[in-house]
Each structure stands twice: as C-alpha cells, then as structure tokens.
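*Asks:* Everything below, folded, please.
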Amino acid sequence: MTESLDHHRLSAWRAYIEASQRLFTRLEDDLRDASGLSFADYHVLVLLAEVPGHRLRMGELAGRLVFSPSRLTYQISSMQRRGLVARQPCPEDGRGSEAVLTAAGLLALREAAPHHLHSVRTHLMDDLDDAEVACLNRIFTRLGRRLQGAEKVSTAPRDN
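*Replies:* The predicted structure follows:
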C-alpha cells in the first residue's frame, strides 16, 4: 500500500488541484467570451502560428497538445469546419497529414491574443512576484520533462 501524504503535502495538492481547475475554467470562459475560441482552439492556433510554414504533422501536434490521436482528429475537424485550419497531406511522404493554419485562423488568433494575455495577467501573473514566477517555471518545466519521459517509457514497445 502506498504511504499517504503528510498534512502539508496533502494541503498543497488540494490547493493546486482546486486553484488550477478554477484558473483554467476562468481563462477558458474569458477566452470564449472574448473570441468564441476554446482553450484547445487557441493552443492549436498558437502552435501552428509559431512554426515555419504554419503547419505541423498531426502526430507531432497531438504530442505537443498532449492529445490522443482521436481527440486531435475531433479538434482539427471542428476547427476545419470553422475555417481556422486545413488538413492536408504531408508533402514529404503523402502518407500522413498535417494541420495547416489558415488566414482566418491567424486572424482569429491575432484578435484573441490580447484578450487572452489580459486574462492570464489578471488571473495569474500579476499576482506573482519574480521569485514566484521563477519557482513556477522551475517546478513545471522539471515536472513536464519528467512526465514526458514517463510517457515515452510507458508507450515504448515491451519485449515479451
């Protein structure tokens, strides 16, 4: 049996879970109210806007979003219907497909970004001092790397 958390760690865990859920909900509500975009829509648009050619293979995009392939397919299909992205065959091999940012998607991102940035500042960043921001960055960068490594290990083929 796994040892339970001490009072301080349990308190920190619960505070994290409750505050992060409230923060995510608030950020998503603000984003939807200002732009009609979901947080997932916005994240897809940001990732595509940041890469050369504004296109990513579906598998790479799923990995960066931490989405299952089926969830990404649903997300991209929804965004495609709204004209925010297109799905095209990969020019290199033709077997896979890529999500491609459209002009409408780039415009939607540019219009949403100032509102989203204001929300992030208002509900999180403006309440933190430089040391707290640095601490959050260290913690979540380290945790993200460890979890990403654990995903690769858990999805690696096993020898029987």
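*Asks:* Going by C-alpha atoms from here, please, whenever you check contacts or count neighbours.
*Replies:* Fine.
*Asks:* Which helix in the protein has the most residues?
*Replies:* In the chain, with assignment by DSSP state H, the single longest helix is helix 7-35.
*Asks:* Please report how far residue 48 lies from residue 62.
*Replies:* 12 Å (Cα to Cα, to the nearest Å).
*Asks:* ok, those two, which is more surrounded?
*Replies:* Taking neighbours as other Cα atoms under 10 Å, residue 48 and residue 62 compare with residue 48 leading, 22 against 18.
*Asks:* For the more buried one, list the residues it contacts.
*Replies:* The contact partners of residue 48, by Cα atoms under 8 Å, 6 or more residues apart in numbering, come to 54, 55, 56, 99, 100, 101.
*Asks:* and what of residue 38?
*Replies:* Contacts of residue 38 by Cα under 8 Å, 6+ apart are 28, 31, 32.
*Asks:* so what does the longest helix of the chain touch, helix or strand wise?
*Replies:* helix 39-50, helix 103-123 (3 or more Cα pairs under 8 Å, 6 or more residues apart in numbering; DSSP states H and E).
*Asks:* Now do it against helix 39-50: the angle between them, please.
*Replies:* Using axes from the mean of the first three to the mean of the last three Cα atoms, to 10 degrees, the direction of helix 7-35 lies 80 degrees away from that of helix 39-50.
*Asks:* Next, the buried residues of helix 7-35.
*Replies:* Within helix 7-35, the residues that qualify as buried are 23, 27, 28, 29, 30, 31, 32, 35, counting by 16 or more other Cα atoms under 10 Å.
*Asks:* Out of the residues you listed, which comes closest to residue 153?
*Replies:* Closest approach to residue 153 among these (Cα to Cα): residue 23, at 30.6 Å.
*Asks:* measure residue 151 to residue 58 for me?
*Replies:* For residue 151, the distance to residue 58 (Cα to Cα) stands at 18 Å.
*Asks:* the more surrounded of those two?
*Replies:* Set residue 151 next to residue 58 and count neighbours by other Cα under 10 Å: residue 58 wins out with 21 against 11.
*Asks:* before we go on, could you also do this sequence so I can check it against the first one:
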Amino acid sequence: MADPDEHPTDLPECPSVQGEGLLPAELRAWMVMLAATGAVERRLHAVVKERLDVSHDEFLVLCLLAEQPGGVRMTRIAELLSRPKTRLTYQIACLQHAGLVTRRSVCGDKRGVEVDLTDKARRLLEEASGQLAETVARELTRFMGPAQCEAMRALMPDVAEEQPAE
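*Replies:* I've put the predicted structure just below:
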C-alpha cells in the first residue's frame, strides 16, 4: 500500500493522466477523480473521527442532512448514499445515541421515517467545517495535476493555485 504522506511528484505519474492509453478522455478523467476522492476520503477518516467522533459513513449522513433543512426520509438517504437500509438504520441509531440526529414518523405514512440534525450536530459541523474543507482542498491539490486542479477550481475556488511543496 502506498505511503499516504508521499507526495505525488515522488511517484510515477498515473497512466490515466498521461492520455496515451486506450481510454477516452471521459474515462481517464473518471479514473483521476476516483483516485483523488479516494485520497481525500483516506485523510478525512482521521479528521472526522478526531473532530466529530463519528465514522466516515456516519459523517456522510451528517453532511447529507446538513444540506437538506427540515429532514430527509431514511429511504432517500439510503438511495443517495447507496447504502443498504439495514446498515443505514444502524448508523442512524448510533448518530441518535450520540445526540446528533432525531428521527420522527412521516405524517400520513406509517412506514416513513424522517431524520434531521440536532442543534448539537449543526454546531459540531460548523466548528469542524473549516478543517474538513482544508483537508479536502489539500488532498486534491496533492494528488491532482495542474490541469485537474484548474478544472476543480471551477467547483471549489479554494483549491490551491500551486502544488504544495513538501
């Protein structure tokens, strides 16, 4: 397994970045995105555990709820995060036990359950969001080349202009 502290310039360039293989540009771009998001996720695991004391999967649930004021149905969360409903039920129970989410029945639907963030979760996310955003930006710029960083800046303006020196 590769050393996560190794700078990408110390490693051979990813073949999919070179554009000399059989894959069309869309598939090359997809492979670069997968690799970069994998690097971000590996770094986020530790930061999320330290700052929020939840698992990475639980963090994804919190992020989804943070963007949906008023709550989200459990079936929709499972769909958006591609999670089995039974696994999501366990994660929601853990988050509820930690005081980070609430569950309530959906009016008019006996089986429907809606989940929402608590004020505690909103406060924790707000306090941790700066460090989490820095982690994302730093890992993307560590992994992606200049052309990919330029494209990413259209989505995330805070992605650094230059590759960090390490």
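*Asks:* Now do the same for residue 84 of the first structure: its match in the second structure.
*Replies:* Aligned by TM-score structural alignment, residue 84 of the first structure pairs with residue 100 of the second structure.
*Asks:* ah, wrong one, I meant residue 35 of the first structure
*Replies:* By TM-score structural alignment, residue 35 of the first structure lines up with residue 52 in the second structure.
*Asks:* Over to residue 69 of the first structure?
*Replies:* So residue 69 of the first structure corresponds to residue 85, using TM-score structural alignment.
*Asks:* What is the neighbour count of its match?
*Replies:* 15.
*Asks:* What distance do you get for it to residue 104 of the second structure?
*Replies:* Per Cα to Cα, residue 85 of the second structure is found 16 Å from residue 104 of the second structure.
*Asks:* do residue 73 of the second structure as well
*Replies:* With the distance defined as Cα to Cα, residue 73 of the second structure ends up 9 Å from residue 104 of the second structure.
*Asks:* which of these two has more neighbours?
*Replies:* Neighbours were counted for residue 73 of the second structure and for residue 104 using other Cα under 10 Å; residue 73 has more, 18 against 12.
*Asks:* Chain neighbours aside, what residue packs nearest to the more buried one?
*Replies:* residue 114 (4.1 Å; Cα to Cα, 6 or more residues apart in numbering).
*Asks:* Could you list which residues are in contact with the aligned partner of the one you found in the first structure?
*Replies:* Under the alignment (TM-score structural alignment), residue 114 of the second structure pairs with residue 98 of the first structure. The neighbours of residue 98 of the first structure, taking Cα under 8 Å, 6+ apart as the test, are 55, 56, 57, 58, 87, 88, 89, 90.
*Asks:* Just the ones of those in helices?
*Replies:* Residues of the contacts of residue 98 of the first structure located in helices (DSSP H): residue 58.
*Asks:* helix/strand/coil for the match of residue 114 of the second structure?
*Replies:* strand (DSSP: H, G, I helix; E, B strand; the rest coil).
*Asks:* Please report how far residue 107 of the second structure lies from residue 88 of the second structure.
*Replies:* According to Cα to Cα, residue 107 of the second structure and residue 88 of the second structure sit 21 Å apart.
*Asks:* between these two, which one's more packed in?
*Replies:* Set residue 107 of the second structure next to residue 88 and count neighbours by other Cα under 10 Å: residue 88 wins out with 20 against 10.
*Asks:* Assumed the more buried one was part of a helix.
*Replies:* Yes: per three-state DSSP, residue 88 of the second structure lies within a helix segment.
*Asks:* was I right about it contacting residue 80?
*Replies:* No: applying Cα atoms under 8 Å as the test, residue 88 of the second structure and residue 80 come out as separate, 11.3 Å apart.
*Asks:* And stretch 115-128 of the second structure, what's buried?
*Replies:* Buried residues in stretch 115-128 of the second structure, counting neighbours by 16+ other Cα under 10 Å, are found at 115, 116, 117, 121, 122, 125, 128.
*Asks:* what sits against the first one?
*Replies:* Applying Cα under 8 Å, 6+ apart, one finds that residue 115 of the second structure lies in contact with 65, 71, 72, 73, 74, 101, 102, 103, 104.
*Asks:* again, only this time at 7 Å
*Replies:* Taking Cα atoms under 7 Å, 6 or more residues apart in numbering, we find residue 115 of the second structure in contact with 71, 72, 73, 74, 101, 102, 103, 104.
*Asks:* where's the closest residue to it other than its chain neighbours relative to residue 94 of the second structure, distance?
*Replies:* Leaving out its chain neighbours, the residue that sits closest to residue 115 of the second structure by Cα to Cα, 6+ apart is residue 103, at 4.6 Å. Distance from residue 103 of the second structure to residue 94 of the second structure, counting by Cα to Cα: 12 Å.
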